[in-house]
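# sequence and predicted structure below; questions after.
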Amino acid sequence: MNTQKLLSIFIIFAVLTCTFMAVGCTEIDNEDDIIEAEQDEEIVASPDEIIDIEWQWSGLTETFPASQSVVPDPENYKITLRSDGTYSIKADCNIGSGGYTMEGNELTLAPGPITLAYCGPDSLDSQYLSLLSNVTTVSMEDDQLVLGIGDNGDRMLFVKGDVAEQ
């Protein structure tokens, strides 16, 4: 009888182990689905929606560590993508320009000439320029321009400013 009890306990343990493993796999799949759904919320930006508009940097979402910050003076940090493949920027007291390529939701900003004035200790000009140099994607989300930074999921958020002068 001892052997039967031992065999029953072993079978129960094996069934429980398989059940927990199956539940664990299901949860991982659900998390993947959630991540995919969140990524689907971003809409590929059509050139007509983003070209020749003065976009103002309003916020930054970072993934590691997770944080979201608001830019105190968005009108001091602007980017305008032009239809001829060039862009112009304002980084607080500095201005610059360069070229860009956009294919689907992939965006690459090539550096160009920029002024290098010291804008003061509270300026975000260095951070802004550093982030722009690592842009990899572009999309629209809730009428905001979203520039993806690198491969880690960081995102720069821009609100619409004026229609840019030609």
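Right, received. Where do you want to start?
# could you use CA atoms for every contact and neighbour count after this?
OK.
# contacting residues for residue 62?
68, 153-155 (CA atoms under 8 Å, 6 or more residues apart in numbering).
# 10 Å instead, please
68-69, 149, 152-156 (CA atoms under 10 Å, 6 or more residues apart in numbering).
# strands along this protein, start to end?
For the chain, strands defined by DSSP state E occupy the ranges 43-44, 53-62, 67-70, 77-81, 86-91, 94-103, 106-110, 135-141, 144-149, 154-163.
# select the longest helix from this structure.
helix 2-40 (DSSP state H).
# buried set for it?
Using 16 or more other CA atoms under 10 Å as the test for burial, helix 2-40 gives no buried residues.
# the contacts of residue 62: which two are farthest apart?
69 and 152 (16.7 Å; CA to CA).
# other SSEs contacting the longest helix of the chain?
Helices and strands touching helix 2-40, by 3 or more CA pairs under 10 Å, 6 or more residues apart in numbering; DSSP states H and E: there are none.
# so how far is it off the chain centroid?
34 Å (CA atoms, centre = their mean, to the nearest Å).
# still on that earlier bit, let me have the contacts of residue 62 in JSON lines, extended by neighbour count and distance to residue 106.
Formatted as JSON lines, the contacts of residue 62 follow (neighbours: other CA atoms under 10 Å; distance: CA to CA, whole Å):
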{"residue": "68", "neighbour count": "13", "distance to residue 106": "23"}
{"residue": "69", "neighbour count": "11", "distance to residue 106": "24"}
{"residue": "149", "neighbour count": "21", "distance to residue 106": "11"}
{"residue": "152", "neighbour count": "10", "distance to residue 106": "15"}
{"residue": "153", "neighbour count": "11", "distance to residue 106": "14"}
{"residue": "154", "neighbour count": "21", "distance to residue 106": "15"}
{"residue": "155", "neighbour count": "23", "distance to residue 106": "13"}
{"residue": "156", "neighbour count": "23", "distance to residue 106": "14"}
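# A further structure is provided below for comparison with the first:
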Amino acid sequence: MEQTTQDSLDPNHSLADTDWYLVEFQSMDDAIGTIRPDDPRLYIMRLKGDGTVSMKLNCNRGVGDWSAEANNETSGGSFQFGPLETTRALCPEPSLDEKIAADTAFIRSYILEDDKLYLSLMADAGIYVWQRYDSSIGALFQAEPDPAIEAAILDAFPDYRQEIIGEDGQQARYVYSRVDLNGDGKEEVLVYPMGSIFCGTGGCDLLLLTPEDCAYSLINSFPISRLPIIVTDEVAAGWQNLIRPESGGGATPSYVLHVFDGQQYIEQERLPGDVQPEGISYLLGEPTFDEGAILKLN
């Protein structure tokens, strides 16, 4: 396979800087037929304008390169992925993470039609059908620098200084999603800082901020969390419930339900980790460290 390169991608390509979720895999083998994921939130693909791709693959994530060349006579053209690097967690069955990761090496063409992206395997082995991402699935993470969010993070972590991370240490990064949790028309912010001071083997700290004048104040600093964060329809003390995934460090994967007590969120119940609870997901997209906004030191 010819390796893709970031330089080979036209930055004005119609697929550049687009987000997709998996609808189905159509096999040409009648014995396999069509395979659809139980939850489309589990499989998300972000084709970036710099020629890189990031994927959420159930409980795993993948990063690599992509390239495409449009055919002026059709709504498609050639398409290839470069080698995809993935994490190796064992996802609950049924899962398509391993199949998708393996099949990326054999994608050869695409068709873009009615907000659907059809990626075809070589030798007519099958077609992956992706739907353009929309807010009904949830909210992808944001990484545009925000001084007010940064100030709130630094207030919550005053020890984030050069002497803590060391002279050779990297500055931390952060991503976030906005959501109105209490129906007042003002959006709270779920913030996920990434870096040695914030993270462990089970994920990273999670902050919940609420707007206050021209700044943000801290409501909760949750312990080590995975993503995405789920907001349910159920309400306590006027605020929607939150659910965090926890795994890693030898602990059994689980979801942690939090309810608002009038001042902050408190843990109410632990749920099995094999089925994602109902609700709208935030901080979707499996952000990598390099994708986050740089957090300046205190």
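Thanks, I have the structure now. The model shown is predicted, which means the values in this text are computed figures rather than measured ones.
# give me the TM-score for these two chains.
In this superposition the chains share a TM-score of 0.64, using TM-score structural alignment, normalised by the length of structure 1; 120 aligned residues with a CA RMSD of 2.1 Å.
# make JSON lines out of the strands of structure 1 and add distance to residue 20 of structure 1.
Formatted as JSON lines, the strands of structure 1 follow (distance: least, CA to CA, whole Å):
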{"stretch": "strand 43-44", "distance to residue 20 of structure 1": "37"}
{"stretch": "strand 53-62", "distance to residue 20 of structure 1": "34"}
{"stretch": "strand 67-70", "distance to residue 20 of structure 1": "33"}
{"stretch": "strand 77-81", "distance to residue 20 of structure 1": "51"}
{"stretch": "strand 86-91", "distance to residue 20 of structure 1": "53"}
{"stretch": "strand 94-103", "distance to residue 20 of structure 1": "44"}
{"stretch": "strand 106-110", "distance to residue 20 of structure 1": "41"}
{"stretch": "strand 135-141", "distance to residue 20 of structure 1": "38"}
{"stretch": "strand 144-149", "distance to residue 20 of structure 1": "37"}
{"stretch": "strand 154-163", "distance to residue 20 of structure 1": "34"}
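# and the gap between the spatially most central residue of structure 1 and residue 10 of structure 1?
Central residue of structure 1 (CA atoms, centre = their mean): residue 155, 2.7 Å from the mean position. Separation of residue 155 of structure 1 from residue 10 of structure 1 (CA to CA, to the nearest Å): 51 Å.
# residue 121 of structure 1 too?
Taken as CA to CA, the span from residue 121 of structure 1 to residue 10 of structure 1 is 68 Å.
# for residue 123 of structure 1, same thing?
From residue 123 of structure 1 to residue 10 of structure 1 the distance is 66 Å (CA to CA).
# can you check residue 117 of structure 1 too?
Counting by CA to CA - residue 117 of structure 1 and residue 10 of structure 1 are separated by 74 Å.
# please identify the buried residues of stretch 65-74 of structure 1?
Buried residues in stretch 65-74 of structure 1 (16+ other CA under 10 Å): 71, 74.
# first vs last residue of it, how far apart are they?
23 Å.
# list the contacts for the aligned partner of residue 91 of structure 1 in structure 2?
The equivalent of residue 91 of structure 1 in structure 2 is residue 57 (alignment by TM-score structural alignment). Residue 57 of structure 2 sits next to 22, 41-45, 86-87, 91, 95-101, 285-286 when contact means CA under 10 Å, 6+ apart.
# how about the nearest residue to residue 133 of structure 1, chain neighbours excluded?
Spatial nearest neighbour of residue 133 of structure 1, excluding adjacent residues (CA to CA, 6 or more residues apart in numbering): residue 109 at 6.6 Å.
# can you report how many residues neighbour the corresponding residue of structure 2 for the one you found?
By TM-score structural alignment, residue 109 of structure 1 lines up with residue 81 in structure 2. By other CA atoms under 10 Å, the residues close to residue 81 of structure 2 number 24.
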